[in-house]
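Student: Quick one, what's the 3D model for this:
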Amino acid sequence: MPFAGGFRPIYLHFLDRELSQSANFQITGALLEGVLKRLVLGSAASLYCGISLLWENTALGEGSRILLSQLVQSGTLQPVSYNATVDEFIRSRQRLYQHDAARYPLYFTDGVDRLRLITPIVYKPDDTTDYLEEYLGAWSATGGRSGASSDETLARRLTFSALGTRDVQALTYSYFSPFVRAKEENQPAEWAIRRKISLGYAGHYLQFGDGDIATGIPGLAFYDALLSRNFPMGDVALLGSWLDMVGLGYLLSAPWQTNEDEWDGLLQIRGEGSHGRLVRLFRVLIHAVTSVLAADSGKVTQFVVRNHARTMIDQLVVGSGAEHGWNRGGPVADRIHAAEMTAEAMIARLGRSHRLAQAVEQGRALYLNERTDVLIVTATLVESRAVFDAASADWNATPALHHVGDKSYWDLGQVAGARVRLVQTEMGSGGPSGSILTVTDAIAALNPGAVVMVGIAFGIDPEHQEIGDVLVARQLLAYDLQRVGTNGNRTSVVPRGDRVSPSPRLLDRCRAAAVTWHGCAVHFGLVVSGDKLVDNRAFRDALMKLAGGEVEGGEMEGSGLYAAAHRRKIDWILVKAICDWADGAKGFRKAERQETAARNAAQFLCHTLRQGGLTG
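Tutor: Sure, this is the predicted structure:
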């Protein structure tokens, strides 16, 4: 799923009938329209959901379907399907819902053709039903987990029994219902099963799209804390207050069709120009509020944030000139621009508060100066400090720390016109803080033009290389993915990982920089990457043989860098320097050698940045 303007896509979980029933929630046409208008007008994020949610929700009337269709046609809403064609999807639904046809009549009547009015445009390679079977199976197999309530324990046991008899049926609550309702005392377990199904289903789509949910929808508070990843940036209650105060409330209060031409005009400029800045100003406000609340109490709950933010917006609007509907009339672009000016005045007033000034400045740096030309990624403290020292010496950088979501980022200022930031990952590519997820989150937060992994690596040829020599990956081989088989009486190992090339633009910039570089030697070639900390000569030599012999060195985070950057179509390259030979002597003068290698890699990168050509 693409990140529109750096905004994480929003998964429309509230359209899921199963999820709604698990919370005693009922979507209506008016509520749907209200939520969608706030997300369209108050955010630049793409919206997405499974095509089945759009087709199967019987609470959606003709007006709702027309609105959803308009959003699909504009590219704002992206329906997702596991099946390659509509006909294939319909056949799969008929197979899955044969046992529950009464609840899904659209797949079993002649009216199925009307479904083609909204068709999927994004293909999802993994089947949600298969995922749910594994997800629920793992949950139910634990039985009576320590600390679990008796209702949850019963729900796990009933789910386990039901899965044991399943054939091809869809994993909605209807399938589990006969097992639960077999005894009257089983009724309390129903809600535990319903919610677990919904959490699994929504979680699968959030993982697929690397998305978030809209929070603040009345009746769905249970799921806000469990599924939201960037609260309260997509909170519809706060978005509504914000849009009302900047003079756009009339678009929220009137039916979509009343201002249909204006909405059509907005969809054409959404996320760009004044609208792009308007939605980022909202983020500046929320960043300031949450930062101050966290500093004051150390704990920020959704209830506290919503109420404090609303109070602050109410205070800001006094004397700002914003009145309901004051900017009506004229092209929609002009009205959005007027709302932007009102928002700017509100944020300026906020910034004059001694209590909030620093938080506003940080928010502006993160969300208004949103351009990040080069994102530097390190994996250790010695690497980060080496970059700070080199940037300070090269362009007098003063690292400024900012926080977005769960991650911290360092702003290193500008060099040769390029805005540079740094984020530190844990060692290796996997895990919750490894390079894959760190770089993925950083791309979502900062929308960089290029990502560079810089730091330390192992070399393989002390006769032709020296400690501190810089390695620039002309190719990268992820070695962990392998096929281990048998060839006669011998074990046969065949690499299955990608052998990939970095961005031609970044490789060109590094080659050009090497011409005027007067430091250590710079080697361009193949670098192997995997999660193993290699310090064994035999294993190292086996890796070299597996890769084909022409290898300059190896490290641990590059494969994660490539995976995240490639998926988001972001330029990437790896620049590291040799700190050891992975031969069992890694501990020899370890600190000294790592500092030398990190310093050389950082200095070569800064020299490359100084040559320019990395803006935009």
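Student: C-alpha only now, for contacts and for neighbours.
Tutor: Noted.
Student: and the gap between the closest residue to D583 other than its chain neighbours and G459?
Tutor: Distances taken as CA to CA, 6 or more residues apart in numbering place R537 nearest to D583, at 4.1 Å, with adjacent residues excluded. Taking CA to CA, to the nearest Å as the measure, R537 falls 11 Å from G459.
Student: ok, these two, which is more surrounded?
Tutor: Between R537 and G459, counting by other CA atoms under 10 Å, G459 is the more crowded of the two (28 against 15).
Student: list the contacts for the more buried one?
Tutor: Contact analysis of G459 by CA atoms under 8 Å, 6 or more residues apart in numbering lists Q465, E552, G553, G554, I578, C579, D580, W581, A582.
Student: Inside helices: which ones of those?
Tutor: Among the contacts of G459, no member is found in helices (DSSP state H).
Student: Could you identify which of those has the most neighbours?
Tutor: Going by other CA under 10 Å, G554 tops these with 33 neighbours.
Student: ok now do that residue, which residues does it touch?
Tutor: A457, F458, G459, V527, V528, S529 are the contacts of G554 under CA under 8 Å, 6+ apart.
Student: what about N489, how many neighbours?
Tutor: 6.
Student: One more, please, to line up against the first structure:
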Amino acid sequence: MLLTGTALVVAVVARLTADAEATACAAAGDCPDRPATWTGAAMWLIDRMVLDDSGPAPATTEARIFGWLMPPLGLVVLLCLAVAAWRQASTFKKRQKRTLAHLETTINRRIRVLVLTVLDIERDAVISAVAAGNGRPAEPDTAAGYPIFRLGRLGDHGTEVLLAQAAQGIVTPAAMMLTAERLIPAVRPDYVILAGICFGLWSRRYDNGQQELGDVVVSEYVHNVDHRKVTDEGGRERILRRGERVQASTPLLLALKAATHGWTGRPVHFGTVLSGSTLVSSATLRAELRREFEEASAGEMELTGVYAATAGRRSGWIMVKGISDWGTGELTDDTRRTAAEAAAAFVVHGLTLGTLPVPPRG
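Tutor: I've put the predicted structure just below:
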């Protein structure tokens, strides 16, 4: 607009200058040395605008006045161009800042979840469920010297899912606690989910509860059953349980509770999960656990290790496992597979739904 307006001013002034000079020089016959044509006047005015005094010399007062006005007009145009360039550069920088801030926010808002499993059938169930959700194959990798699988992203929020497998229990070097303890600082997950199979303690058939084989259990609390004191009192053995009872991470717990809305898979049960290093396949031991921990909904062998590994770190934790048996020796490959697939499906549903909050970055 500035350049267009300046061009119009020069065109009009050039016409006025040319008319004045042509009239004055007609009698004298010296028109070739004056800006007596529109083209000559326009070129002369542009030269004056850039402080160039070469070219024709006007003879009329009107033309001289126009010539004196051209340098200030040139300075105004130059100043306006400089201001416009500065504003454009400033706008570009602001736009670039907003773009970078948006990218940074987008990247920072992406949630990273580490899913931990033990059995091959648990691992494969998670890989298949995530692949069904995002259409991407698992990418094998390593972190902190441990094999992991990068499973891609889920949901509109782009939740990144990593998978690792540990040995059963928590007490050996390859078991859950040391594996999780070394992987968590390496991959820096926002949340850790223990997925797989467990034994149920609210059986509809045996306990007058609500559970069936293949149902999903989410740990509202974990209770360590390994830590205990054994004494003799009056010739009888007395056992005092000293293990901690700890609530799962609130954001994960609430997000998975919200994920039951619209869930059409197997029923999901929230409750206290017993965790210990003993593989329970005994009706006698199960009855003892039921008697001592009346509120317990399930039992398994790795959750205490996950809780201990995340203690003092920013990563939240929870367990999502399917009921494969009742802890009385009836476990089969079919019940393992059904339970593992149900748990994996609910994990993927929960991560895809978008109810998991983005934790603050520290």
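Student: in what helix or strand does the residue mapped onto A391 of structure 1 from structure 2 lie?
Tutor: Here A391 of structure 1 is matched to V130 in structure 2, going by TM-score structural alignment. If you go by DSSP states H and E, V130 of structure 2 is part of helix 120-134.
Student: Run the chain-centre distance for the next helix-or-strand element following that helix.
Tutor: Next along the chain after helix 120-134 of structure 2, taking DSSP H and E as the criterion, comes strand 139-143. Strand 139-143 of structure 2 sits 20 Å away from the centroid of its parent chain (CA atoms, centre = their mean, to the nearest Å).
Student: how far away is the residue mapped onto the residue nearest to D583 of structure 1 from structure 2 from F149 of structure 2?
Tutor: Residue pairing (TM-score structural alignment): R537 of structure 1 is matched to A283 of structure 2. Separation of A283 of structure 2 from F149 of structure 2 (CA to CA) stands at 37 Å.
Student: quick one: buried residues of stretch 571-587 of structure 1?
Tutor: 571-583, 586 (16 or more other CA atoms under 10 Å).
Student: Equivalent analysis for stretch 604-616 of structure 1, please.
Tutor: Buried, per 16+ other CA under 10 Å, within stretch 604-616 of structure 1: F604, L605, C606, H607, T608, L609, R610, L614, T615.
Student: Off-centre distance for it?
Tutor: On CA atoms, centre = their mean, the centre of stretch 604-616 of structure 1 falls 27 Å from that of its chain.
Student: How about stretch 319-330 of structure 2?
Tutor: With CA atoms, centre = their mean, you get 33 Å for stretch 319-330 of structure 2.
Student: now do stretch 114-134 of structure 2
Tutor: 20 Å.
Student: List the buried residues in that stretch.
Tutor: Buried-residue list, stretch 114-134 of structure 2, by 16+ other CA under 10 Å: 114-119, 121-131, 133.
Student: buried ones in the longest helix along structure 1?
Tutor: Using DSSP H to assign secondary structure, the helix with the most residues in structure 1 is helix 273-297. Residues of helix 273-297 of structure 1 classed as buried under the neighbour-count rule (16+ other CA under 10 Å) are 274-293.
Student: which part of structure 2 lines up with that helix?
Tutor: Using TM-score structural alignment, helix 273-297 of structure 1 pairs with nothing in structure 2.
Student: other SSEs contacting that helix?
Tutor: With contacts defined as 3 or more CA pairs under 8 Å, 6 or more residues apart in numbering; DSSP states H and E, helix 273-297 of structure 1 has these neighbours: helix 302-317, helix 332-351, helix 357-363.
Student: T596 of structure 1: which of those is closest?
Tutor: helix 357-363 (33.2 Å; CA to CA).
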